[in-house]
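Trainee: sequence isn't available, so here's the structure alone:
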């Protein structure tokens, strides 16, 4: 939904700005520079607003980052939610990993993944952002483990399969794709990694 807010330009003249567009621009800054590397002046310049408007509209840098993460989840990373609609756990994982290979190598976005690059390390002032990202990654792994547990209980997986180990393995592969993409790996190379990783899926043979 498009939202318009007012920003006060130099000279006191108000102007309308598009909140969604401003969030998209902030997303790009955080994605490229991480939470720590994205300064307020850099953010406001990219967003086309002044610092008071940032604080009045988004709260503060931490809250802006949280809103950017939500927008990221509903935009470039929407494939993650869509993957969980697949009818089998194997299809969920396969779509999630192939979707990650595509999303982290999009030509219209920075390489890699915002939830990894956004805050792997930060000063004490950025610890909340690092914790927010870690929590979101952990929630994703928990959701995957829950889906794999259901698959085991429904007979899709051999009875001796360990859902926690499988979820941790595929979460590690998933995050590794983003690291490789940020390092310059091609989309085709990442899809080959996914194909190899899927050979780990238990078959019961």
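Mentor: Received the coordinates, thanks. Predicted, not measured: the structure shown is a model, and the values here were computed from it. Numbering: from 1, shown residues only.
Trainee: from here on, just use CA atoms for contacts and neighbour counts.
Mentor: Will do.
Trainee: SS state for residue 76?
Mentor: Assigned with DSSP: H, G, I helix; E, B strand; the rest coil, residue 76 falls in the coil class.
Trainee: tell me who's in contact with the residue nearest to it when sequence neighbours are not counted.
Mentor: Nearest non-adjacent residue to residue 76, counting by CA to CA, 6 or more residues apart in numbering: residue 103, 6.6 Å away. By CA atoms under 8 Å, 6 or more residues apart in numbering, the residues touching residue 103 are 76-77, 112.
Trainee: this is the other structure I want to compare:
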């Protein structure tokens, strides 16, 4: 029986391709055809490898956090509050407006571009975002150098608001240089010693 040679399958490379599609187009803007075209596989192969679109999106969110978004978890290890905040804000600029990434943020797109029929995908993105904010709050709660009178939860929300704003501005076409100027101003006011 002669048959075609099976296509080699690299799940990590396929997830990276799916990540880029979701990142560029958002969850709602990405069709199964977009995904199968980008991955070079048919729908049955996509379902067999990754499950449905929602399950693939959840895997992509994990891949994003461990890959391009890993700077956020790494920032929490910085020795001072100011350094944590700086790494997060500057990292957001590089992630969302850098030369090697699509503009904007995958999780911001995921939260804001889902209709009610995609509520579980939206909730998956929100859950990851809330977990990141909780980790940041906990880091601030443990900080010996948190400015007096600064509430760790409020500061964590403020930092996330700034980084989300950077992502939105990057998606709207602001340049990396413009966003680094915004970051510099934000950093002068976010944490005062």
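Mentor: That came through, no problem. Keep in mind that what you see is a predicted model, and the values were worked out from it rather than measured.
Trainee: can you calculate the TM-score here?
Mentor: Once superposed, the chains reach a TM-score of 0.92 (TM-score structural alignment, normalised by the length of structure 2), with 190 aligned residues with a CA RMSD of 1.6 Å.
Trainee: before we move on, back to that, which position in structure 2 aligns with the residue nearest to residue 76 of structure 1?
Mentor: In structure 2, the residue matched to residue 103 of structure 1 (TM-score structural alignment) is residue 95.
Trainee: now do the corresponding residue of structure 1 for residue 151 of structure 2 against residue 183 of structure 1, distance only.
Mentor: Counting by TM-score structural alignment, residue 151 of structure 2 corresponds to residue 162 in structure 1. Residue 162 of structure 1 sits at a distance of 32 Å from residue 183 of structure 1 (criterion: CA to CA, to the nearest Å).
Trainee: same question, residue 195 of structure 1
Mentor: 20 Å.
Trainee: now the helices for structure 1?
Mentor: 19-37, 40-47, 51-58, 61-74, 78-83, 89-103, 114-117, 127-153, 163-182, 187-197 (DSSP state H).
Trainee: JSON lines for those, including distance to residue 11 of structure 1?
Mentor: Below are the helices of structure 1 laid out as JSON lines (distance: least, CA to CA, whole Å):
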{"stretch": "helix 19-37", "distance to residue 11 of structure 1": "22"}
{"stretch": "helix 40-47", "distance to residue 11 of structure 1": "17"}
{"stretch": "helix 51-58", "distance to residue 11 of structure 1": "15"}
{"stretch": "helix 61-74", "distance to residue 11 of structure 1": "25"}
{"stretch": "helix 78-83", "distance to residue 11 of structure 1": "41"}
{"stretch": "helix 89-103", "distance to residue 11 of structure 1": "42"}
{"stretch": "helix 114-117", "distance to residue 11 of structure 1": "36"}
{"stretch": "helix 127-153", "distance to residue 11 of structure 1": "35"}
{"stretch": "helix 163-182", "distance to residue 11 of structure 1": "42"}
{"stretch": "helix 187-197", "distance to residue 11 of structure 1": "48"}
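Trainee: so which of those is nearest residue 203 of structure 1?
Mentor: For those, proximity to residue 203 of structure 1 was assessed by CA to CA; helix 89-103 is nearest, at 10.2 Å.
Trainee: report the angle between the closest one and helix 187-197.
Mentor: Interaxial angle, helix 89-103 of structure 1 versus helix 187-197 (axes from the mean of the first three to the mean of the last three CA atoms, to 10 degrees): 160 degrees.
Trainee: would you confirm that residue 113 of structure 2 contacts residue 23?
Mentor: No. Assessed by CA atoms under 8 Å, residue 113 of structure 2 is found out of contact with residue 23, at 11.3 Å.
Trainee: with neighbour numbers in mind, choose between the two.
Mentor: residue 23 (25 against 15; other CA atoms under 10 Å).
Trainee: leaving out chain neighbours, which residue sits closest to the more buried one?
Mentor: residue 106 (4.6 Å).
Trainee: what do we get in structure 1 for that neighbour?
Mentor: Match for residue 106 of structure 2 (TM-score structural alignment): residue 114.
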